[in-house]
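J.: Give the three-dimensional model of this entry:
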Amino acid sequence: MDPEKLEYFRKLLLEKRERLIREALKTVGELVENPERLPDPTDQATFESDKGFELRIRDRERKLIKKIDKALKRIEEGTYGICEACGEDIDEKRLKARPEASLCIHCKREQERLEKLRGD
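T.: Purely as a prediction, here's the structure:
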């Protein structure tokens, strides 16, 4: 991949990472600053359920940040845009949609098919 494209994807990844970190810090700040206690048990249960859901989303985003960091490392190493499974180039359209992708669409579909068979 040429240097201009690598720089484009590096910036895209850094912006995505920064946005995710901002959201995570915002969520943590809200939990610390506003430990909500509602008088009605039903309202309290709903509030806690919503916060639990938000924390699960943040955990998924934490995992995404790790994938972004790995993609940034692949840019540094010169292996970005190369499928980790088959060694073929990952289509640019896929990288624009999922810049942290480490598998080409064919290998990703196969991985998902196998996960479905295993029940993951």
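J.: C-alpha only now, for contacts and for neighbours.
T.: Will do.
J.: Look up which helix or strand the most far-flung residue of the chain relative to its centre falls in, please.
T.: Computed with Cα atoms, centre = their mean, the maximum C-alpha offset from the centroid of the chain is found at Pro39, amounting to 36.6 Å. Counting by DSSP states H and E, no helix or strand carries Pro39.
J.: and the spatially closest residue to Glu61 that is not a sequence neighbour, how many neighbours does it have?
T.: Distances taken as Cα to Cα, 6 or more residues apart in numbering place Leu20 nearest to Glu61, at 6.6 Å, with adjacent residues excluded. A count of nearby residues for Leu20, using other Cα atoms under 10 Å, gives 17.
J.: this one next, for a side-by-side:
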Amino acid sequence: MATALSGVYDQGYIGIAGMEGYKPTANEEFMNAEQLAYFRQKLLTWKDEILRESEGTMEQLKSGPMREADLTDRASSETDWGIELRTRDRQRKLISKIESALRRIETGEYGYCEVTGEPIAIARLEARPIATMTVEAQERHERQERISRDD
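T.: Next up, the predicted model:
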């Protein structure tokens, strides 16, 4: 999930005064107020970045039809646009997951596995802040999906 934000995430949290450089650790109380604020800001920043990128795509679409005279160039441009639009569709779905994670923060459910109720590792949440399951629960879920698909 490499995005333009990965550099921002690596630099630490910078959204609330007094928390510059804060990074959650496993050595502190799980999902304390600082951790919740950190992940909330991380999710909001990620969402804003996706929305900015999609606005750029919309502006390009509004600028008019492709005007390549060469059929090969036109086909290449259409392929590129197809890829771009599929990417935006995946990001639209990602925004829904980000909003769901933000709701879980508000309800106090964020950071806990929806299957087992156990805490999700901070490292996993850092890597995938929209995670809803522990690694173990996710692996079991994926195994079950493969088994179902193979039947």
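J.: What's the residue farthest from the centre of structure 1 aligned with over in structure 2?
T.: Aligned by TM-score structural alignment, Pro39 of structure 1 pairs with Ala69 of structure 2.
J.: how close does its match get to Tyr112 of structure 2?
T.: Ala69 of structure 2 sits 55 Å away from Tyr112 of structure 2, taking Cα to Cα, to the nearest Å as the criterion.
J.: that older thread, quick check: the gap between the residue farthest from the centre of structure 1 and Ala45 of structure 1.
T.: Here the criterion is Cα to Cα. By it, Pro39 of structure 1 lies 11 Å from Ala45 of structure 1.
J.: Could you list every helix and strand in contact with the longest helix along structure 1?
T.: If you go by DSSP state H, structure 1 has its longest helix at helix 41-77. Judged by 3 or more Cα pairs under 8 Å, 6 or more residues apart in numbering; DSSP states H and E, helix 41-77 of structure 1 is in contact with helix 3-33.
J.: Distance from the chain centre to the helix it packs on, please.
T.: Distance of helix 3-33 of structure 1 from its chain centroid, counting by Cα atoms, centre = their mean, to the nearest Å, is 10 Å.
J.: do the same with stretch 74-94 of structure 1
T.: Counting by Cα atoms, centre = their mean, stretch 74-94 of structure 1 is centred 17 Å from the centre of its parent chain.
J.: Map Trp8 of structure 1 across to structure 2 for me.
T.: Just so we're on the same page, residue 8 of structure 1 is Tyr rather than Trp. Mapped onto structure 2 by TM-score structural alignment, Tyr8 of structure 1 lines up with Tyr38.
J.: count of residues packed around that match?
T.: Other residues close to Tyr38 of structure 2 by other Cα under 10 Å number 21.
J.: Quick check: Lys97 of structure 2 touching Ile130?
T.: Yes: counting by Cα atoms under 8 Å, Ile130 is a contact partner of Lys97 of structure 2 at 6.3 Å.
J.: Between these two, point out the one with more neighbours.
T.: Ile130 (23 against 18).
J.: The more buried one: what's it in contact with?
T.: Neighbouring residues of Ile130 of structure 2 by Cα atoms under 8 Å, 6 or more residues apart in numbering: 97-98, 101.
J.: Distance check, Pro119 of structure 2 against Phe39 of structure 2.
T.: Distance from Pro119 of structure 2 to Phe39 of structure 2, by Cα to Cα: 14 Å.
J.: Give the equivalent position in structure 2 for Val28 of structure 1.
T.: Per TM-score structural alignment, Val28 of structure 1 is aligned with Met58.
J.: quick one: the aligned residue in structure 1 for Thr87 of structure 2 from Ile68 of structure 1, how far?
T.: Superposed on structure 1 with TM-score structural alignment, Thr87 of structure 2 falls opposite Ile57. Distance, Ile57 of structure 1 to Ile68 of structure 1, using Cα to Cα: 16 Å.
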